[in-house]
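>>> Take a look and give me a structure for this.
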Amino acid sequence: MPAPLTEEQARQDSAALLDAAEALFYEKGIRAVGMDEVRAASGLPLKRIYRLHPAKDDLVVAVLRRRDERWRGRLVAAVEAEGDPRRRLLAAFDWLAGWFAEPGYRGCAWINAFGELGPASPAVLAEVRAHKEAFHGHLAEWSRAAGLADPAPVRLLAEGAIVTAAISGDPAPAGQARVAVEAMLAAAG
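Okay, here's the model as predicted:
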């Protein structure tokens, strides 16, 4: 019988598993990646993987949840580095432009997960919705602070830029959306 895992070993194994799964799912797609490929990339035996995440959907949820924490953390840090509320809102689009220009950008991991799994996985769908609700909440807060009564157009511009940049392979939609937000801010006074 193998020795029980220490808490530190379990943490390291979990991090290695999530790193490998996230890279594979984002690059190739969730359905295209089998658990044997995750096993090979993580260096963990399947038995340990399934002990950490009993089903592939559980692993997908864990990947999305961890990615959300990092992704929104980076976004919020970049935006809140600006003091002026209008500049904060525009900084969100500057941050998106930087993200779109990163090597290997394949769009929004949550939109991609929804596109692959849709309502077939209620747990993944719930995680996708939670991420989008939190992201849209930030945009609404920054929009209102900048003087925009209705944050919905800002949200649509951000989501449209994310999808368009992924499809086109061009980070320019972030700048185009930023110009539209600047026009909305000018019209709001």
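
>>> okay, CA-based contacts and neighbour counts for the rest of this
Fine.

>>> Check which residues of whichever strand or helix holds residue 70 are buried.
Using DSSP states H and E, residue 70 sits within helix 56-80. Neighbour-count burial for helix 56-80, with 16 or more other Cα atoms under 10 Å as criterion, is recorded at 56-65, 67-68, 75-76, 79-80.

>>> ok, which pair from these is furthest apart?
Across these, the longest distance by Cα to Cα is 35.6 Å; it joins 56 and 80.

>>> Who are the packing partners of the helix holding residue 70?
helix 7-28, helix 85-100, helix 122-145 (3 or more Cα pairs under 8 Å, 6 or more residues apart in numbering; DSSP states H and E).

>>> Highest mean neighbour count out of the ones you listed?
Mean neighbours per residue, mean count of other Cα atoms under 10 Å, is largest over these for helix 85-100, with a mean of 20.

>>> counting contacts, what elements does the helix or strand that it is followed by pack onto?
Sequence-wise, the next helix or strand downstream of helix 85-100 (DSSP H and E) is helix 109-117. Here helix 109-117 touches helix 122-145, going by 3+ Cα pairs under 8 Å, 6+ apart.

>>> so what's residue 111 closest to, chain neighbours aside?
residue 128 (7.3 Å; Cα to Cα, 6 or more residues apart in numbering).

>>> quick one more, to check against the first:
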Amino acid sequence: MTTSTPRRRDAEETRRRLLEAARRRFSEDGYAATTVRDIADDAGVNVALINRYFASKEGLFEACLRHAGEELRRSAGDVPLAGIAGRIAEQMTGAAEVPAQLSLLLRTSGDERADEIRRAVLLSSAEKIAAAAGRPDSDRTLLRAELLLATTIGLALLRWTTPIEPLASAGADDLAEPLGDVVEALLGAR
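I've put the predicted structure just below:
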């Protein structure tokens, strides 16, 4: 007679797999077209676990947006103004996950609460840039930081969706100098 050992459940691993599958589905298919069954199937888990760990599809989407925002903020770190161009160049040339995160942050969901979180994440990133410029409370500086964020997003989209040369194959060193010019033009001391 054999005794079977109960299957050990790893909640953190299950949660991680659900988030990974959801980020991929939401960024590729959008919020409305993605079903919780699709996500559970992709993660290889029972669909009921989505409700257990995230309460709902919206809760899972919010967790994905928060993760993307945390990654964006973490990658920006506490970089001084002089280091922002170099950090952007590193992100553009090194991170394979950035396109999916950007897609998730840019694609509207059709859900007002999720879109509100998405906007807050993008605003928080711009505020961090404004703070690096030393003028976090200035609307003018925030606008300029948002312009830098939009420029960075445009750069990422051109590199990953419609690669044109020499931009598509430019390395971090190639990008740092012209990005430095953009940062200086938008946020330099005036």
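
>>> Any chance you could compute the TM-score here?
TM-score for the superposed pair, counting by TM-score structural alignment, normalised by the length of the first structure: 0.70. Supporting figures: 169 aligned residues with a Cα RMSD of 3.4 Å.

>>> Identify, from the buried residues of helix 56-80 of the first structure, the entry nearest to residue 188 of the first structure.
residue 79 (20.5 Å).

>>> Surely that closest one touches residue 93?
No - applying Cα atoms under 8 Å as the test, residue 79 of the first structure and residue 93 come out as separate, 9.1 Å apart.

>>> ok, now which ones touch the residue lying closest to residue 53 of the first structure once chain neighbours are set aside?
Once flanking residues are discounted, residue 53 of the first structure sits nearest to residue 59: 5.5 Å by Cα to Cα, 6+ apart. Counting by Cα atoms under 8 Å, 6 or more residues apart in numbering, residue 59 of the first structure touches 18, 21, 53.

>>> just residue 168 of the second structure next, same as before
So residue 168 of the second structure contacts 158, 159, 160 (Cα under 8 Å, 6+ apart).

>>> Most neighbours among the residues you listed, which one?
Neighbour tally across those (other Cα atoms under 10 Å): the maximum, 20 neighbours, falls on residue 159.

>>> Not counting its neighbours along the chain, what's nearest that one?
residue 168 (4.8 Å).

>>> ok, now residue 26 of the first structure?
residue 109 (6.4 Å).

>>> how deep is the alignment partner in the second structure of that neighbour tucked in, by neighbour count?
Under the alignment defined by TM-score structural alignment, residue 109 of the first structure corresponds to residue 104 in the second structure. Neighbour count of residue 104 of the second structure, defined by other Cα under 10 Å: 25.

>>> Same check on the one 3 residues further on?
Residue 107 of the second structure has 16 neighbours, counted by other Cα under 10 Å.

>>> Quick check: it touching residue 32?
No - at 11.0 Å, residue 107 of the second structure does not count as touching residue 32 under the criterion of Cα under 8 Å.

>>> would JSON lines of the contacts of residue 168 of the second structure with distance to residue 49 of the second structure be doable?
Putting those into JSON lines (distance: Cα to Cα, whole Å) gives the following:
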{"residue": "158", "distance to residue 49 of the second structure": "37"}
{"residue": "159", "distance to residue 49 of the second structure": "37"}
{"residue": "160", "distance to residue 49 of the second structure": "33"}
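
>>> And these, which is closest to residue 47 of the second structure?
residue 160 (32.3 Å).

>>> I appreciate the help and will end here.
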